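Colleague: I'd like to go over a predicted model; first the sequence, then the structure.
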Amino acid sequence: MPSRMSLRQIEAIIAVCEEGSFTRAAARENATQSGISQHVAAAETALGVRLFDRTTAGVTPTPAGLRYYRHCVEAMSLLDRAGEDAQALTGTLTGNLRIGLMPTFTRAALTPTLQHFVIAHPDLQLQIVEAYSAILTEQVLDGALDFAVVPAFEGRVGLRSRLILRDREVLISARGRQFAPLKLVRLAECGPLKIVMPAPDNIRRRNLDIYFQSNDVAVARLIEMDAMMATFDFVARSDFVTVLPGLICINDIGRDEFCINPVEPPLYAEFVVITPSRRTLSSPARLFLKRFEADLAATEKRLAGLLKPSSNAKARR
């Protein structure tokens, strides 16, 4: 029968598997590289099986190592849940809650949840971090955030994810320049576009590139910008357009500054909530997320009603 693993050995195995490096695992765990190596080696000796393949390119888990990692993650999650359940008996939410959101959500969907949560839980310290998906993903992996909402991606060791929103993309332009509000637009019929798009390493950019290529959308000039508020300001003051999830501009529909048009064929952005595999969501995080999802559903329902387009698919005036 294998020897019982220490908590430090389990934490070391999880860190090495997720980081793919003894050096990065040591930095994450505030330990030395030799200490992490010793913990892993002791675990391998006790189990009688090699958990990792070590090469000059890095460290990768063996099939046995990956299976053991998954059990370690489940065990750590159960320990976290036990502590959460014990604290829940007090009936008061305390501590810190750290959430990562993209501008898509902070601009139009966050306030209703905050208005409820801040009043309902005055003893909870709440921190909202706004950033793009790559930064938020790293912060969740590092344990700096309890959870984040980012565009759907192929997944990554150390993270759990689930779909939270599927949002229709829309064309945004300055009001009165080219399009009639809320009419369906076929971008291929709009002539070469002057457009602002995310940078190439942005997940949404890859989806937009595929959509443009598949639907023969011509681009006359492209500006790459990962700054949402600057994108809105520039589009409002120029003849450039942009394509964004409908959620972010729900409060702009019907106002004088922007023209909003659903694109045809439909293009959708999918968003997932990501959490660290090694930790269970805290009680405050679960409650916040439950309320946030309910508010998102209500906002999406309102957005669908606002975006009901004319049957005429051409939006040129």
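Modeller: Received the coordinates, thanks.
Colleague: contacts and neighbour counts: CA atoms only from here.
Modeller: Will do.
Colleague: What distance do you get for Leu289 to Arg168?
Modeller: As judged by C-alpha to C-alpha, to the nearest Å, Leu289 and Arg168 stand 22 Å apart.
Colleague: quick one: the helices in the stretch 51-200 of the chain?
Modeller: With helices called from DSSP state H, counting those that start in this stretch, the stretch 51-200 of the chain shows them at 63-88, 103-106, 111-120, 133-141.
Colleague: helices and strands around the last one, which ones?
Modeller: Taking 3 or more C-alpha pairs under 8 Å, 6 or more residues apart in numbering; DSSP states H and E as the contact definition, the neighbouring helices and strands of helix 133-141 are strand 147-151, strand 268-276.
Colleague: Run through who's touching the first one.
Modeller: Okay, so that is strand 147-151. If you take C-alpha atoms under 8 Å, 6 or more residues apart in numbering as the criterion, strand 147-151 is touched by 98-102, 132-133, 136-137, 140, 203-204, 269-276, 281, 285.
Colleague: how big is the angle separating it from helix 133-141?
Modeller: With axes from the mean of the first three to the mean of the last three C-alpha atoms, to 10 degrees defining the directions, strand 147-151 sits at 150 degrees from helix 133-141.
Colleague: what's the spacing between strand 147-151 and its chain's center?
Modeller: On the basis of C-alpha atoms, centre = their mean, to the nearest Å, strand 147-151 sits 2 Å off its chain's mean C-alpha point.
Colleague: repeat for stretch 35-52
Modeller: On C-alpha atoms, centre = their mean, the centre of stretch 35-52 falls 34 Å from the chain's centre.
Colleague: contacting residues around Val219?
Modeller: 192-195.
Colleague: Out of those, which end up buried?
Modeller: 193-195 (16 or more other C-alpha atoms under 10 Å).
Colleague: between those residues, which is nearest Thr56?
Modeller: Nearest to Thr56 out of the buried ones among the contacts of Val219 is Ile195 (C-alpha to C-alpha; 43.8 Å).
Colleague: mind listing what that closest one touches?
Modeller: 219, 221-223, 240-242.
Colleague: Can you add distance to Ile210 and secondary structure and give those back as CSV?
Modeller: Formatted as CSV, these follow (distance: C-alpha to C-alpha, whole Å; DSSP: H, G, I helix; E, B strand; the rest coil):
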residue, distance to Ile210, secondary structure
Val219, 13, strand
Arg221, 17, strand
Leu222, 15, strand
Ile223, 17, strand
Phe240, 20, coil
Val241, 18, strand
Thr242, 16, strand
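Colleague: putting a second one here so we can go through both:
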Amino acid sequence: MDFRQLEQFVAVYEEGSFSRAARRANCTQPGLSVQIRNLENELGVALFTRNRRGVEPTVAGKRLYARGLSILNAVADTEMLVRELSGNVMGAITAGTVPSVSRSALPAALSRFTENYPDVELTLDEAYGGTLTERVVAGELDFAVVTSAVKHEGIEATLLAEHELTLVSGPESGLTPFERIRLCDLPPLRLVLPTERHEIRRMIDSQIARAELTVAAMIESDGLNTTLEYVRHSGWSTLTAVASIIDAADTGALIINPIVRPRAPVEYYLVRQTRRPLTGAADRFVALLREELAAIIVRWKELSGN
């Protein structure tokens, strides 16, 4: 068994499909099948059972995955440790964030990071949480910050921060800024909401249903800036995370109200591949993102009196 075979085995195990694993491992499906067959012959045991839906690991496959993952992680940790012995934080980071983080915590974290670690190359993406998670699974991103704890083989989700869902309206709403509200007490609202492709939409729909809030009309928009600008100049409202509006919270351009009932936490998670530990550079970048997300909570409590 060699290192490449072990990586390919882990890819098949986590993807549950030779075709998806081949794309992830950047090889052909027939070639990957041959490698797994050779590995099974070498070990003298079947690692997968094949069916029309894909593959299922055998008992031996599950045991090899647990041990193999430890080996791959140990190698990655060792490489990272040796590279950082020089004392210089270098390398490259490819990461993604959902729009509310891109609009709030990311710019401040990015400014601090580039000032302290100018030799690190950064590639950043903004997308829906589901899209970002798929890119992490495919190995295209080192990590992503999303608003849902992902359940996927080989993916680890770590809670970074917990924010709140807020009601955001324009000056025409007649609401008092930062006054605590209960959704059930509000008259029918015209709402601009993200589409159902966005993770936070499921949370919003749940809150609307729990509060029995009447939605008089709805516009769906996945453009956060477009949504906030339209709300600011109209009689419409939106439900969004604190991070989305913290930069405008004290300008008076938007009327922002904390929701006290039902309480609606918005959780931000770091997602990454279990077998790919964060590099020293990525670990430092995540630490700064965590600090900036925490600073938003502090700022929000000051403004809302919560």
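Modeller: All right, it came through fine. Since the model is a prediction, treat every value here as computed from it, not as a measurement.
Colleague: Which residue ranges of the stretch 151-300 of the second structure form strands?
Modeller: 155-169, 181-182, 189-193, 215-220, 237-241, 255-261, 265-273 (DSSP state E, counting those that start in this stretch).
Colleague: Now do the same for Trp236 of the second structure: its match in the first structure.
Modeller: Alignment note: Trp236 of the second structure maps to Phe240 in the first structure; criterion TM-score structural alignment.
Colleague: ok, its match - how many residues close by?
Modeller: 20 (other C-alpha atoms under 10 Å).
Colleague: one step back: out of the contacts of Ile195 of the first structure, who's the most crowded?
Modeller: Most neighbours among the contacts of Ile195 of the first structure, by other C-alpha under 10 Å: Val241, with 22 neighbours.
Colleague: check contacts around that residue.
Modeller: 171-174, 193-196, 235 are the contacts of Val241 of the first structure under C-alpha under 8 Å, 6+ apart.
Colleague: Just to confirm, what residue range of the first structure does stretch 16-23 of the second structure align onto?
Modeller: Using TM-score structural alignment, stretch 16-23 of the second structure pairs with 20-27 in the first structure.
Colleague: Going by neighbour count, which residues of that stretch are buried?
Modeller: 20-26.
Colleague: contact partners of it?
Modeller: 12, 15-16, 19, 32-33, 35-37, 58-60.
Colleague: Please pick the buried ones from these.
Modeller: 12, 15-16, 19, 33, 36-37, 59-60.
Colleague: Identify those among those residues that sit within strands.
Modeller: Counted as lying in strands by DSSP state E, out of those, are 59-60.
Colleague: can the buried ones among the contacts of stretch 20-27 of the first structure go into CSV with extra columns for distance to Glu84 of the first structure?
Modeller: What follows is those, written out as CSV (distance: C-alpha to C-alpha, whole Å):
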residue, distance to Glu84 of the first structure
Ala12, 23
Ala15, 23
Val16, 26
Glu19, 27
Gln33, 31
Ile36, 28
Ser37, 31
Val59, 33
Thr60, 32
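Colleague: closest to Arg302 of the first structure among the buried ones among the contacts of stretch 20-27 of the first structure?
Modeller: Nearest to Arg302 of the first structure among these, with distances taken as C-alpha to C-alpha, is Glu19, at 41.8 Å.
Colleague: how near is the closest residue to the closest one other than its chain neighbours to Phe153 of the first structure?
Modeller: Distance criterion C-alpha to C-alpha, 6 or more residues apart in numbering; nearest residue to Glu19 of the first structure, sequence neighbours excluded, is Ala25 at 5.8 Å. Separation of Ala25 of the first structure from Phe153 of the first structure (C-alpha to C-alpha): 24 Å.
Colleague: Could I get the contacting residues of Arg263 of the second structure?
Modeller: 164-165.
Colleague: ok so, going back, farthest pair within the contacts of stretch 20-27 of the first structure?
Modeller: Thr32 and Thr60 (19.3 Å).
Colleague: Need the counterpart of Arg160 of the first structure in the second structure.
Modeller: In the second structure, Arg160 of the first structure lands on Glu156 (TM-score structural alignment).
Colleague: neighbours of that match, just the number please.
Modeller: Neighbour tally, Glu156 of the second structure, other C-alpha under 10 Å: 18.
Colleague: swap in Asp85 of the first structure?
Modeller: With other C-alpha under 10 Å as criterion, Asp85 of the first structure counts 12.
Colleague: measure it to Val118 of the first structure for me?
Modeller: Asp85 of the first structure is 22 Å from Val118 of the first structure, by C-alpha to C-alpha.
Colleague: same question, Ser37 of the first structure
Modeller: From Ser37 of the first structure to Val118 of the first structure the distance is 44 Å (C-alpha to C-alpha).
Colleague: With Thr106 of the first structure instead?
Modeller: 16 Å.
Colleague: what do you get for Leu184 of the first structure?
Modeller: Counting by C-alpha to C-alpha, the gap from Leu184 of the first structure to Val118 of the first structure is 39 Å.
Colleague: Same question for Ile223 of the first structure.
Modeller: 39 Å.
Colleague: Same check on Thr90 of the first structure?
Modeller: Taking C-alpha to C-alpha, one finds Thr90 of the first structure at 19 Å from Val118 of the first structure.
Colleague: before we move on, what about Ala86 of the first structure?
Modeller: 23 Å.
Colleague: Compare the two (neighbour count), which wins?
Modeller: For Ala86 of the first structure versus Val118, neighbours defined as other C-alpha under 10 Å are more numerous around Val118 (13 against 9).
Colleague: quick one, what contacts the corresponding residue of the second structure for the more buried one?
Modeller: Alignment note (TM-score structural alignment): Val118 of the first structure maps to Thr114 of the second structure. By C-alpha under 8 Å, 6+ apart, the residues touching Thr114 of the second structure are Val120.
Colleague: I'd like to know how far Thr114 of the second structure sits from Ile204 of the second structure.
Modeller: Counting by C-alpha to C-alpha, the gap from Thr114 of the second structure to Ile204 of the second structure is 35 Å.
Colleague: Show me what Ala66 of the second structure aligns to in the first structure.
Modeller: That one, Ala66 of the second structure, aligns with Arg70 by TM-score structural alignment.
Colleague: So what's the residue count around that match?
Modeller: 16.
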